[in-house]
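Engineer: This is a predicted model, with the sequence first.
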Amino acid sequence: MRINKYIAEAGVASRRNADQLIKDGKVSVNGKKITECGVDINVENDVVHVDGVKITPIRRYTYIMFNKPKGCITTAQDEFGRKTVFDYLEQFAGKGLFPVGRLDYDSEGLLLLTNDGALAQVLTHPSYEVPKTYLVKIEGTISDDDLKKIRAGVKFDGVRYAPAKVFIKEQKENFTRLEITVTEGKNREVRKIFEAVGKNVVFLCRKKIGELALGGLSRGTARYLSDKEIAYLKAFQNAVTDKKRR
């Protein structure tokens, strides 16, 4: 493995920054300082130090499912002192995890965290059209015409939103519950889709990413994905990336 990749996989720096660390003479292999970025190392036997500190790459990717509660943000820290998802995940500290996409402060539900950057790219980039399913509660009722608009694709604040699958689960005089599946992953996408037809979302919970479902996981708790769930995500990743290569 190239030394810069080894440093990046240890979470010390990006590959570009790893190259700079090497050029600056801050990296040693088996006690010998190196200054060439193209050096290959034996990951099983060689000992690497950066700034005098021994490093070890993350050998196995980690995949976590978290049921995000309302009232926390999807970042590692917040300048305003608000709770973050990582305040709930202390048992998973030190694994280099980052959120796959985001759920806004007032939204809840399924959030994946991993250290697998390639998979995260597939699950979040709009071009891969990964379906994400939400339960939504809006104020008042919604007409068939508005549902047809959402299914055909809407425009809000100059931004076009792709057609979404949507149906009513329950409708009363003062509120409506719906299920909606979107594929773009744009910022606050679901809320803006409903705003485009004049509806205010008062509850938003993500239930599924592809066929990966939140199930009965309690709010504010997390678990490792099962081998079956990981296999599903990797198969999906391989399928969509192969399709894009053609």
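Structural biologist: That came through fine.

Engineer: from here on, contacts and neighbour counts on C-alpha atoms
Structural biologist: OK.

Engineer: What helices and strands are in contact with the host helix or strand of Leu119?
Structural biologist: Element membership of Leu119, judged by DSSP states H and E, is helix 117-124. Secondary-structure packing of helix 117-124 (3 or more Cα pairs under 8 Å, 6 or more residues apart in numbering; DSSP states H and E): helix 227-245.

Engineer: Would you mind pulling the contact partners of the helix it packs on?
Structural biologist: With Cα atoms under 8 Å, 6 or more residues apart in numbering as the contact definition, helix 227-245 has outside contacts at 63, 119, 122, 128, 212.

Engineer: hold the first one in mind and look at this next one:
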Amino acid sequence: MRVNKFLSTSGVASRRKSEELISQGRVKINGEVVANLGTMVDIDNDIVEVDGKKIEIKEIQKVYILLNKPAGYITTAKEQFGRKSVMDLVSDIKERVYPVGRLDYETSGLLLLTNDGDLTYALTHPKHEFEKIYIASVRGKLLEKGINDFKNGLEIENYTTSKAKLKVLKYDSDKNYSVCKVGIHEGHNRQIRKMFDKIGNPVMNLKRVQLGKIRLDDLEIGKYRHLEVSEIEYLKKFCR
């Protein structure tokens, strides 16, 4: 078994985080620092250590969680500023789970968490056309040119966004704001906020409501639920 998969299967970290641990020289096999991400582990005979602690592979209960993330929570376990983490909202789950991708600090809505490293790796891989649907409240009224530019791709910083979906659901002339439904397949840092900034309609509020066919629906904010079997099977198709 590849060493990164060994670590994720053992519950040490997600597969991507395991690759970071290896790159940092924190992983040893039989006393030797692992230098290659493709290094194989003999699960019956090799001794694997992370930061000097022996790691043993074990069958763990796979957990698949859908959380309605509130704004004002980070999607990492902890950070230097001591802000609240989504992990605080699932602290009663005995298995150690990890977010699948990220939602930025101010953004709320649908966030998946799991201890299935293979699934996390597959769902966050750029090759998959995995649509993400958001509801955005933005300042002002959207102009036709801005809508077309948003849909066809915008030059942001050092990249051009792929084609996106954008539908204006509402415009409030008294308060001068619009509510929009947005669909993207990418996941650049704060991408939707930057796209609306580019067309002159800054985001006031942003909520993710759907990932592929997985929907947030009426799940209460700050609460979570376990995915249904059909939802898990749907997501696992992306691992093949």
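Structural biologist: Looks like it came in fine. Keep in mind the model is a prediction, meaning the values are calculated, not measured.

Engineer: overall similarity of the pair, as a TM-score.
Structural biologist: After superposition, the two chains reach a TM-score (TM-score structural alignment, normalised by the length of structure 2) of 0.81; 221 aligned residues with a Cα RMSD of 2.8 Å.

Engineer: re earlier: next SSE after the helix holding Leu119 of structure 1?
Structural biologist: Proceeding N to C from helix 117-124 of structure 1, the next assigned helix or strand is strand 132-139, under DSSP H and E.

Engineer: Give me the mean deviation of that following strand from structure 2.
Structural biologist: Following the fit onto structure 2, the mean deviation recorded for strand 132-139 of structure 1 is 0.3 Å by mean Cα distance after the TM-score superposition for structure 1.

Engineer: Could you tell me the angle between that strand and helix 117-124?
Structural biologist: Strand 132-139 of structure 1 runs at 40 degrees relative to helix 117-124, counting by axes from the mean of the first three to the mean of the last three Cα atoms, to 10 degrees.

Engineer: Give me the distance from strand 132-139 of structure 1 to the chain's centre.
Structural biologist: Distance of strand 132-139 of structure 1 from the chain centroid (Cα atoms, centre = their mean, to the nearest Å) equals 19 Å.

Engineer: Going by neighbour count, which of the contacts of helix 227-245 of structure 1 are buried?
Structural biologist: Buried positions within these, assessed by neighbour count (16 or more other Cα atoms under 10 Å), are 63, 119, 122, 128, 212.

Engineer: okay, among those, which ones form the most distant pair?
Structural biologist: Using Cα to Cα, those reach their maximum pairwise distance at Tyr63 and Tyr128, which is 19.7 Å.

Engineer: ok, back up a step: Val136 of structure 1: which of the contacts of helix 227-245 of structure 1 is nearest?
Structural biologist: Looking across the contacts of helix 227-245 of structure 1 and measuring by Cα to Cα, the closest to Val136 of structure 1 is Leu212, at 18.4 Å.

Engineer: Quick one: map the closest one onto structure 2.
Structural biologist: In structure 2, the residue paired with Leu212 of structure 1 is Ile214, using TM-score structural alignment.

Engineer: I'd like to know how many residues surround the closest residue to its match other than its chain neighbours.
Structural biologist: Excluding its sequence neighbours, the residue lying closest to Ile214 of structure 2 (Cα to Cα, 6 or more residues apart in numbering) is Glu231, at 6.7 Å. Residues near Glu231 of structure 2, counting by other Cα atoms under 10 Å, number 14.

Engineer: Can you classify the counterpart of Val190 of structure 1 in structure 2 by secondary structure?
Structural biologist: Superposed on structure 2 with TM-score structural alignment, Val190 of structure 1 falls opposite Ile192. Following DSSP: H, G, I helix; E, B strand; the rest coil, Ile192 of structure 2 is assigned to helix.

Engineer: Report how many residues lie close to Ile192 of structure 2.
Structural biologist: Ile192 of structure 2 is flanked by 23 other residues according to other Cα under 10 Å.

Engineer: what does Lys172 of structure 1 give?
Structural biologist: The tally of other residues near Lys172 of structure 1 (other Cα under 10 Å) stands at 10.

Engineer: Can you lay out the contacts of helix 227-245 of structure 1 as CSV showing distance to Ser218 of structure 1?
Structural biologist: Below are these laid out as CSV (distance: Cα to Cα, whole Å):
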residue, distance to Ser218 of structure 1
Tyr63, 17
Leu119, 25
Val122, 27
Tyr128, 29
Leu212, 16
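
Engineer: Am I right that Asp146 of structure 1 is in a strand?
Structural biologist: No - secondary structure of Asp146 of structure 1 (three-state DSSP): helix, not part of a strand.

Engineer: Spatially nearest residue to it, not counting backbone neighbours?
Structural biologist: Val197 (6.1 Å).

Engineer: wait, what's in contact with that neighbour?
Structural biologist: The neighbourhood of Val197 of structure 1, defined by Cα under 8 Å, 6+ apart, consists of 146, 149-150.

Engineer: just Gly212 of structure 2 next, same as before
Structural biologist: Residues in contact with Gly212 of structure 2 (Cα under 8 Å, 6+ apart) are 130-132.

Engineer: what does Ile221 of structure 2 give?
Structural biologist: Listed by Cα under 8 Å, 6+ apart, the contact partners of Ile221 of structure 2 are 68-70, 109.
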